[in-house]
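>>> build me a model from this:
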Amino acid sequence: MDRQHGLSVRLKLTLSYAGFLMLAGALLLVAVGVFLLRQGWLQTNESGAVRVTPGTLFVRGFAPTAAAVLVFLLVFGLLGGWILAGRMLAPLDRITHATRTAAAGSLSHRILLPGRKDEFRELADAFDMMLAQLEAHVAEQQRFAANASHELRTPLAISKTLIDVARADPNHDTGKLVDRLHTVNTRAIDLTEALLLLSRANQRSFTREHVDLSLVAEEAAETLHPLAEKNGVALETSGDIAPTSGSPALLLQLTTNLVHNAIVHNLPEQGTVWVHTGVRPRTVVLTVENTGEKLTPQRASTLTEPFQRGTERIHTDQAGVGLGLAIVKTITKAHDGTLTLTPRPAGGLRITVELPAASGG
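Presented below is the predicted three-dimensional model:
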């Protein structure tokens, strides 16, 4: 914003201090003068003490002294006010320097203002916290952009290689080439759609509607039932009506991703996936639990990061794009919910999504 230059805060505080001191001094001198005028002054001469005219004596004796005192208070107020204002505003210089440093692109700088807690220290600490969060967010976005670029480059590079091989060998099996290109392009399209979905959920650009999570869970389970049968996984759904508010499409995507991951990250045979919905005092809960290989809590905590994949999938035809749980995390956050990943002692994972209950639900 383009602003006109004005008086500095330090100068304003200096004038305020000096003005207040002058006003207080003037009021004090006026009070003393009024008191002397009412009482009268005594003047002693050779013949003894006599009373003189109070007004005349006030003008000749007290007024010059009062004027000198006011001049002294003005000079003292300006000088003292300038020094005090400078000391009081010194923390702002450090905060301003940190702000300009951050604006120049250095987010690692911190104010670290010493001293006991006061308004300036609270401002500095809040600014340091904001810088730390911003630095972490920027680093996360940079990692995401790098990973996304890598993931998108891979299918493009494979496609280029396949085309180069076909051009070099005219007798190459074109049917097989087309099939492989179709698989690679499908993966690239799925990844692009997943990235767009992440962006949409992050921006919260959706209309909230009444959604029953139990119906969403049933729809997702019904859609993925053929995949579960193909992979030898038993899919079980249960629970109560779980009304919440949000985007039906995004919540269906969330549930589908959870169930899909639970199916493809399972035992090679006789695996099970449990999908359950429940109601708590102020929230509704969707729980997706599956059998599978054992996971450590540390490993489970990283699965929601973009392009992080769990243990090697048993079914290589469901490679995915590494954004399934990242999308779940983003959609959950966009709906003001919480996502919890807990490894099962016997192997596998339990994922719980807790969302605010719908009003009147």
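
>>> C-alpha from now on. contacts and neighbour counts both.
Fine.

>>> okay, helices next: where are they in the stretch 51-200 of the chain?
For the stretch 51-200 of the chain, applying DSSP state H, counting those that start in this stretch gives helices covering 54-57, 63-103, 119-168, 174-203.

>>> tell me the first helix or strand C-terminal of the last one.
In this case it means helix 174-203. Following helix 174-203 in sequence order, the next helix or strand is strand 209-212 (DSSP states H and E).

>>> buried sites along that next one?
By 16 or more other C-alpha atoms under 10 Å, the buried positions in strand 209-212 come out as 211, 212.

>>> please give me the structure for this one as well, since I'd like to look at both together:
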Amino acid sequence: MDRQPGLSVRLKLTLSYAAFLMVAGALLLIAAWVGLMQFKSSGVVIMTTTDSFPRLLIRSFGPAALAVAGFLLVFGLVGGWILSGQMLAPLTRITDATRTAASGSLSHRIRLPGPSDEFRELADAFDTMLARLESHVAEQQRFAANASHELRTPLAITQTLLDVARNDLDRDNGVLVDRLRAVNTRAIDLTEALLVLSRAGQRSFTRAPVDLSLMAEEATETLLPLAEKRGLSIETTGDAAATIGSEALLLQLTTNLVHNAIIHNLPDRGNVWVTTSVHPRLVELTVENTGAELATEAVATFVEPFQRGAERIRSDDEGVGLGLAIVKSITRAHDGFLTLAPRPSGGLRVTVQLPAA
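Here you go, the predicted structure:
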């Protein structure tokens, strides 16, 4: 943005200091003048010359007053320039750090020393912002790399299948078409999941009252055939838990959690528990499932995009690896909290806390 040239803050402070000293000196001289006039009016002064007292006073007092005014002006300008420079030194460090960040380097920190004051609070807030930006940019870069890799895989498979069909014209294309359809479906699912993740991150949705217990029932009914196919049982309990948000996104959140609990469960006779509860200022959705024992360090990585865990086996029903990442993004967009913890007996417990309506 083009701006008109103006005085620097340091020069403004210098002129302000000098003007303040000049005004203070003028008031002091006026006070001295009034005092002398009152001293004269008391009759104590004995006139020894033919000059009147005011003329005599001006003749003796004027040069001294001008000398004092000149000294105050010079002292105010020099002292004000030095003092303003010392006061604005932290602001210079903050400005340099801002220019460094604007050039693309987010690893720089101000780390302003000294006691807590306005400049220190500004520098600490700026350091916090840089840390969050650096973390966000790194997360976005990892996400872009993982998304590119995941999207490239179905495209490469499709290209290979098409090359096989072109080189072997006598081959039965029925199986080939089925495989192409499966690969294409997976690519569409991945693209839609990326769109949901982007939409939740931008918070571009309409908010309305939503009951998490109804979302839990709907997600459970939708995924019940998959659970029965795998020999699992689902139990849904809890009270009405009203919050404010997007019904479509919160249904996506609940569906992802239940789907994740079904997929990553015991091979047979596993269980899934979906519970809603109400607290003074929060509503809570908890999804638990049986399964293998999980390390706490491994659980912390499950919310990262395309992370499925080292011991997890990919299947057709598993999804695209964005389930918990989408849950995390939707929870954050609704100003909520997401907690993942391994169950002592094996499996995972996921808790979503959202502001109560």
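
>>> for the helices of the stretch 51-200 of the first structure, give me TSV that also has mean neighbour count and distance to residue 25 of the first structure.
Putting the helices of the stretch 51-200 of the first structure into TSV (neighbours: other C-alpha atoms under 10 Å; distance: least, C-alpha to C-alpha, whole Å) gives the following:
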stretch	mean neighbour count	distance to residue 25 of the first structure
helix 54-57	14	21
helix 63-103	16	7
helix 119-168	15	30
helix 174-203	15	60
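
>>> a markdown table for those, including distance to residue 215 of the first structure?
A markdown table is the format used below for the helices of the stretch 51-200 of the first structure (distance: least, C-alpha to C-alpha, whole Å):
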| stretch | distance to residue 215 of the first structure |
| --- | --- |
| helix 54-57 | 96 |
| helix 63-103 | 48 |
| helix 119-168 | 33 |
| helix 174-203 | 21 |
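
>>> of those helices, which is nearest residue 288 of the first structure?
Residue 288 of the first structure lies closest, by C-alpha to C-alpha, to one member of the helices of the stretch 51-200 of the first structure: helix 174-203, at 20.8 Å.

>>> coming back round to it: mind checking the helices of the stretch 51-200 of the first structure for the one nearest to residue 26 of the first structure?
The nearest among those, by C-alpha to C-alpha, is helix 63-103 at 7.0 Å.

>>> mean shift between that closest one and the second structure?
The superposed helix 63-103 of the first structure is, by mean C-alpha distance after the TM-score superposition for the first structure, a mean 1.0 Å from where its aligned residues fall in the second structure.

>>> which helices and strands does that helix pack with?
For helix 63-103 of the first structure, the packing partners by 3 or more C-alpha pairs under 8 Å, 6 or more residues apart in numbering; DSSP states H and E come out as helix 9-39, helix 119-168.

>>> and the longest one against the second structure, how far off on average?
Translated: helix 119-168 of the first structure. Mean for helix 119-168 of the first structure is 0.8 Å (mean C-alpha distance after the TM-score superposition for the first structure).

>>> for residue 236 of the second structure, identify the helix or strand it belongs to.
If you go by DSSP H and E, residue 236 of the second structure is part of strand 233-238.

>>> following element in sequence after that strand, please.
Using DSSP H and E, the helix or strand that follows strand 233-238 of the second structure towards the C-terminus is strand 242-245.

>>> just say helix, strand or coil for the closest residue to residue 300 of the second structure other than its chain neighbours.
Excluding its sequence neighbours, the residue lying closest to residue 300 of the second structure (C-alpha to C-alpha, 6 or more residues apart in numbering) is residue 340, at 7.1 Å. At residue 340 of the second structure, secondary structure determined by DSSP: H, G, I helix; E, B strand; the rest coil is strand.

>>> ok, the one 5 residues further on next?
When the structure is reduced to helix, strand and coil (three-state DSSP), residue 345 of the second structure reads as coil.

>>> ok, now how distant is it from residue 51 of the second structure?
Here residue 345 of the second structure is placed at a distance of 110 Å from residue 51 of the second structure (C-alpha to C-alpha, to the nearest Å).

>>> residue 2 of the first structure: which of the helices of the stretch 51-200 of the first structure is closest?
Nearest of those (C-alpha to C-alpha): helix 63-103, 16.7 Å.

>>> turn the helices and strands packed on helix 63-103 of the first structure into a markdown table, including distance to residue 291 of the first structure.
Converted to a markdown table, these look like this (distance: least, C-alpha to C-alpha, whole Å):
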| stretch | distance to residue 291 of the first structure |
| --- | --- |
| helix 9-39 | 65 |
| helix 119-168 | 28 |
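
>>> for residue 97 of the first structure, find the nearest of those.
Of these, nearest to residue 97 of the first structure by C-alpha to C-alpha is helix 119-168, at 11.5 Å.

>>> quick revisit: the strand holding residue 236 of the second structure vs the first structure, average offset?
Looks like 1.1 Å for strand 233-238 of the second structure (mean C-alpha distance after the TM-score superposition for the first structure).

>>> quick one: list the elements packing against that strand.
helix 212-229, strand 271-278.

>>> winner for burial among those?
With neighbours defined as mean count of other C-alpha atoms under 10 Å, these peak in mean count at strand 271-278, which reaches a mean of 20.

>>> and it, what other elements does it pack with?
Packing partners of strand 271-278 of the second structure (3+ C-alpha pairs under 8 Å, 6+ apart): helix 212-229, strand 233-238, helix 247-263, strand 282-289.

>>> so which residue is dead centre in the first structure?
residue 133 (6.4 Å; C-alpha atoms, centre = their mean).

>>> what separates it from residue 106 of the first structure, distance-wise?
13 Å.

>>> doesn't residue 164 make contact with residue 173 of the second structure?
No: look at residue 173 of the second structure against residue 164 with C-alpha atoms under 8 Å: they stay out of range, at 10.2 Å.

>>> assess the claim that residue 172 of the first structure and residue 166 are in contact.
Yes: contact between residue 172 of the first structure and residue 166 holds when scored by C-alpha under 8 Å: they sit 5.9 Å apart.

>>> who wins for proximity to residue 202 of the second structure among the helices and strands packed on strand 233-238 of the second structure?
Comparing these against residue 202 of the second structure with C-alpha to C-alpha, the closest turns out to be helix 212-229 (21.9 Å).
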